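**Q** how would this look folded up:
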Amino acid sequence: MKGIIKLTVLACCAMALGRGNALAQVHEISKKYQAPADPQVQKKLAEWQDLKFGLFMHWGTYSQWGVVESWSICPEDEGWTQRKGPHSASYNDYVQAYEGLQKTFDPQKFDPTKWVKAAKSAGMKYVIFTTKHHDGFSMFDTKQTDYKITDPKTPFSKDPRANVTKEIFNAFRKDNFWVGAYFSKPDWHSPDYWWPYFPPKDRNVNYDPAKYPERWNNFKRFTYNQIQELMTGYGKVDILWLDGGWVRPHKTVDPNISWQRGIKFDQDIDMPKIAAMARQNQPGLLVVDRTVAGEYENYTTPEQEVPEKPLSYPWESCITMGNSWSYVPGDHYKSTTEIIQLLIKIVSRGGNLLMNIGPGPDGDWDPEAYKRLEGIGQWMKINGESIYASKPVEPYADGNLYYTRSKSGKIIYALQLGATEEVKLPAMISIKLNGEVKRVSLLGSAQKLTWKKDNGGITISIPAALQANSGAKQAAVFKIELK
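**A** Here you go, the predicted model:
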């Protein structure tokens, strides 16, 4: 994950969120999907698709500088890799200062129960936490490196809550959230990935693994051991969310994708072995090996974008609440209306929304994030039945109307987006659907509604009182029960 973003439209006809004026790296959706063969994984995947709304958190020592997570130490000339500040003139000085952030990381306001309460109130059902990003700083008590939050060099290591991954997982799991571990396959701190003998050239391994197999095997062992720690020492884990898609077998590289063309070496870390170990310890575990199509990408993860149409396989849009994945002072947060309408569009196309909030260096969220979650929760309490466990249904969308249906197919929901926070309803609304209608209602309202059949569906008459004051915010949801 990286970068600062704003609303744009991609040439691929998807609604997307770019990164300010910086060049955006698009995480292209894998062109091929391989459904899991394991019945336990199949069952869990179906259950995950019913959850619809999850929380993502990018957090690490970088929050102290308020810079993009990890990417400023990557020696690439991209918009999201720019170095700023007093150490930026020299790459080596910058990296030394960046890694020195370990010695000042002391998030004393860390309280995961506060996050759980806010996320639950907003209607979120699962959490994905960055146990380690590309910079290699481990937010868990790994035995594989001292570059971690629980090392004595880190001030917070003296706190009983120092193993923040365990604290977060336990707190969310206690309130019936699904728990997921984000884990970066590349590790720019590891001497077996960026070997100090050579300078790093880009995001990739800086030596040829085929020429130095012992060093690469050390890195494979290191990666396996860290994931094994997460799969055995942190309770029940539902999702292993792997980032850094350039660490992959070279035979899987797609030369039509620009960032994949930069992968010169085979970076195979033996995913079959890792997945087998992980599922032995966590039966039914969903594995998300991002952008590496095949049996270890159980669902795809379009980043900062929403596919224009429903996809034929499971997917999740991971999108920031603010402009950045990681904490930035004074970040601009999307409005409650924007977020709810984004969720509706995603769910109407059969996807899940994984909404990211970056904790600050003190260990808490920006107050604006709590306000947004409170507003989302108010809407979900009334209208959540149109979101959870729903399925897409044609015509999916018609102007400002978006459609979902219940699993049984006996209920159709038509979600009318408001042009502003307050939804103004017209005198008549045409709903496209098939089937005989038994009852029509507006969620959150006791007002009786009448309708008549027309070509391709029904037309609902909206009483004058409801037109003047529907009480609906962000989106009004019509529930159409079929005979």
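**Q** Please make it C-alpha for all contacts and neighbour counts, starting now.
**A** Noted.
**Q** what helix or strand does the nearest residue to residue 261 once chain neighbours are set aside sit in?
**A** Nearest residue to residue 261 in three dimensions, chain neighbours excluded: residue 255, at 5.2 Å (Cα to Cα, 6 or more residues apart in numbering). Of the helices and strands defined by DSSP states H and E, none includes residue 255.
**Q** wait, isn't residue 255 in contact with residue 264?
**A** No - using Cα atoms under 8 Å as the test, residue 255 is too far from residue 264 to be in contact (11.0 Å).
**Q** quick one, which of the two is more surrounded?
**A** Shown here are residue 255 and residue 264; by other Cα atoms under 10 Å, residue 264 has more neighbours (14 against 11).
**Q** What separation do you get for that one and residue 77?
**A** 18 Å (Cα to Cα, to the nearest Å).
**Q** where do the strands sit along the stretch 351-483 of the chain?
**A** Here the stretch 351-483 of the chain has its strands, by DSSP state E, counting those that start in this stretch, at 352-356, 391-398, 401-405, 411-422, 428-432, 437-442, 450-454, 457-461, 473-482.
**Q** I'd like those strands as JSON lines, with mean neighbour count appended.
**A** Converted to JSON lines, the strands of the stretch 351-483 of the chain look like this (neighbours: other Cα atoms under 10 Å):
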{"stretch": "strand 352-356", "mean neighbour count": "25"}
{"stretch": "strand 391-398", "mean neighbour count": "19"}
{"stretch": "strand 401-405", "mean neighbour count": "27"}
{"stretch": "strand 411-422", "mean neighbour count": "21"}
{"stretch": "strand 428-432", "mean neighbour count": "19"}
{"stretch": "strand 437-442", "mean neighbour count": "17"}
{"stretch": "strand 450-454", "mean neighbour count": "13"}
{"stretch": "strand 457-461", "mean neighbour count": "18"}
{"stretch": "strand 473-482", "mean neighbour count": "22"}
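**Q** Helices of the stretch 101-250 of the chain, residue ranges please.
**A** Assigned by DSSP state H, counting those that start in this stretch, the stretch 101-250 of the chain shows helices spanning 112-121, 164-174, 213-232.
**Q** Proceed likewise with the subsequent sequence, for comparison:
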Amino acid sequence: MKSKLLSLGLAALLSTPVFAQQHSEQNHSKYEWPKDSLVKKKLDQWQDIKFGLLMHWGTYSQWGVVESWSLCPEDEGWTVRRGPHAGNWYEYKKAYENLQTTFNPTRFNPERWAEAAKAAGMKYMIFTTKHHDGFCMFDSKQTDYKITSSKSPFSSNPRSNVTKEILGAFRNQGFMVGTYFSKPDWNVDSYWWPYFPPKDRNVSYDPKKYPDLWKKYQDFTYNQIQELMTDYGKVDILWLDGGWVRPASTIDSTVSWQRTIPYSQDIDMARIAGMGRQKQPGLLVVDRTVAGEFENYATPEQQIPDHYMPIPWESCLTMGASWSYIPKENFKPARQLVQMLVDIVAKNGNMLLNIAPGPDGEWHEEAYTRLKEIGAWMQVNGESIYGTKPLAPYRQDQWAFTTNGKTSYASYLPTEKETVLPATVTLPIAPAQSKAKLTILGTKQTLKWKKAGNGMEVSIPEKLRQQLAGQPVWVFKMG
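**A** As a prediction, the model looks like this:
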């Protein structure tokens, strides 16, 4: 993931900078529905719960820099190095990796996160067990570059295996849980082989020329994922990042960023997924941007598609400006976050919202405030979100539509200047029955309505308008 503040439009695809195109520019026509009945069942369950939490956390939080990417020797805006070692990549990498010796998140309290996320209405959680820098937030036996190493001061803490603690805390709150795992690892010699200094994010040698070295990397990756699938309790989702690590046969030349991949980097996903599902039956595998049987759902990043998509998908978005911790965050208002969720669900997606813990092991307090505000809306209006399917016309003007099969919901997304509902609104859809009951969630009063073309005109009493003032979204219930 990359750190950058993007302006998120609700009705259109974002104008996405090149760096973010990696996970936005994709041909979804190649989606393959899973054949395994347990995977299908879990995918259905995942599609019903709609709202999840993503957390990017690692040693990089101490510098307040973009996660991993300052190590990448590419001349891009998000890889800019800063600080006393910025002028020399080798010195910078050494200083970066030395952050392991000072990472000591003594305020770590995953129960507080899980309780806040649950109160907000979130129902699944993905945690970054390892980002591209290779630092393991779990007790891997394959490397000493990990939070549980004696080199890390937090290793003496009884909760030092933070992945285990986080997954457990969220499972205890009834969440589906997932492990984010980076396919590239910039810390190991079998990926960035020191004989050839890295030029970019890719493997620093041609795996075809050095098959033994690449086999070593394949095994290293397999073994780490096997640890996560074996030693950490029930895992529902294996969420793989670093889409440039892929077989040459899957490179889509119509996608600009994929044309820059120099080598086939096949880590044998069939072997990994087979092992994962043996250990975790029904495991959802999300091999991001690699369309086919190992991408059980698509993951547009920092954007919301401008239309309904019939495949399973999830917008992964930041609550603030950055994927990783920065000292002064610019959190989106709760109103915007609720409207994003409503917009996504009406188009058949889930929303995965990222919050980044800091070097002390805590979130910004403002993140808790946002979750509380979202939760207040979800408590009243959650029935229009959970377990629903999109209803045509899905999104039209300020309206978003969902249904649970028996009841239909029309959500009105106000503009920034609208604090109260208009006295009269026209819905572009109407119930089949002329005597259908119409209410607004959070109230019991039945509203008067009449047919207006293919839709319906609804009168809203002044008292009700004032009672509901200031809501991020108003939901009309028809049934």
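**Q** Tell me the counterpart of residue 333 of structure 2 in structure 1.
**A** The pairwise alignment with structure 1 assigns residue 333 of structure 2 to residue 335, based on TM-score structural alignment.
**Q** Also residue 54 of structure 2?
**A** In structure 1, residue 54 of structure 2 lands on residue 56 (TM-score structural alignment).
**Q** tell me the secondary structure for its match?
**A** Assigned by DSSP: H, G, I helix; E, B strand; the rest coil, the conformation of residue 56 of structure 1 is strand.
**Q** what's the answer for the one 10 residues further on, then?
**A** Applying three-state DSSP to residue 66 of structure 1 yields a three-state assignment of coil.
**Q** Tell me the residue in structure 2 aligned with it.
**A** So residue 66 of structure 1 corresponds to residue 64, using TM-score structural alignment.
**Q** Spell out the residue ranges of the strands in the stretch 201-350 of structure 1.
**A** Using DSSP E, counting those that start in this stretch, strands in the stretch 201-350 of structure 1 cover 239-243, 286-289, 305-306, 316-320.
**Q** ok so, going back, can I get the strands of the stretch 351-483 of structure 1 in a markdown table including distance to residue 311 of structure 1?
**A** Below are the strands of the stretch 351-483 of structure 1 laid out as a markdown table (distance: least, Cα to Cα, whole Å):
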| stretch | distance to residue 311 of structure 1 |
| --- | --- |
| strand 352-356 | 12 |
| strand 391-398 | 10 |
| strand 401-405 | 15 |
| strand 411-422 | 20 |
| strand 428-432 | 21 |
| strand 437-442 | 28 |
| strand 450-454 | 30 |
| strand 457-461 | 25 |
| strand 473-482 | 24 |
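**Q** what's the closest of those strands to residue 111 of structure 1?
**A** Residue 111 of structure 1 lies closest to strand 352-356 among those, at 17.4 Å (Cα to Cα).
**Q** ok now the closest one, how far from the chain's centre?
**A** 5 Å (Cα atoms, centre = their mean, to the nearest Å).
**Q** in structure 2, what residues pair with that strand?
**A** Using TM-score structural alignment, strand 352-356 of structure 1 pairs with 350-354 in structure 2.
**Q** With stretch 215-234 of structure 1 instead?
**A** Using TM-score structural alignment, stretch 215-234 of structure 1 pairs with 213-232 in structure 2.
**Q** Distance from that stretch to the middle of the chain?
**A** With Cα atoms, centre = their mean, you get 23 Å for stretch 213-232 of structure 2.
**Q** Likewise for stretch 88-107 of structure 1?
**A** Distance, centroid of stretch 88-107 of structure 1 to centroid of chain: 27 Å (Cα atoms, centre = their mean).
**Q** Look up the counterpart of it in structure 2, residue range please.
**A** Mapped onto structure 2 using TM-score structural alignment, stretch 88-107 of structure 1 covers residues 86-105.
**Q** contacts for the matching stretch?
**A** Contacting residues not belonging to stretch 86-105 of structure 2 are listed as 59-60, 62, 71, 73, 81, 85, 145-147, 151-154, 358-362 [Cα atoms under 8 Å, 6 or more residues apart in numbering].
**Q** What ranges does the stretch 1-150 of structure 1 have for its strands?
**A** With DSSP E, counting those that start in this stretch as the criterion, the stretch 1-150 of structure 1 has strands spanning 6-9, 15-18, 53-57, 126-132.
**Q** would you turn those into a markdown table with mean neighbour count and distance to residue 187 of structure 1?
**A** Below are the strands of the stretch 1-150 of structure 1 laid out as a markdown table (neighbours: other Cα atoms under 10 Å; distance: least, Cα to Cα, whole Å):
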| stretch | mean neighbour count | distance to residue 187 of structure 1 |
| --- | --- | --- |
| strand 6-9 | 15 | 28 |
| strand 15-18 | 22 | 25 |
| strand 53-57 | 24 | 19 |
| strand 126-132 | 24 | 9 |
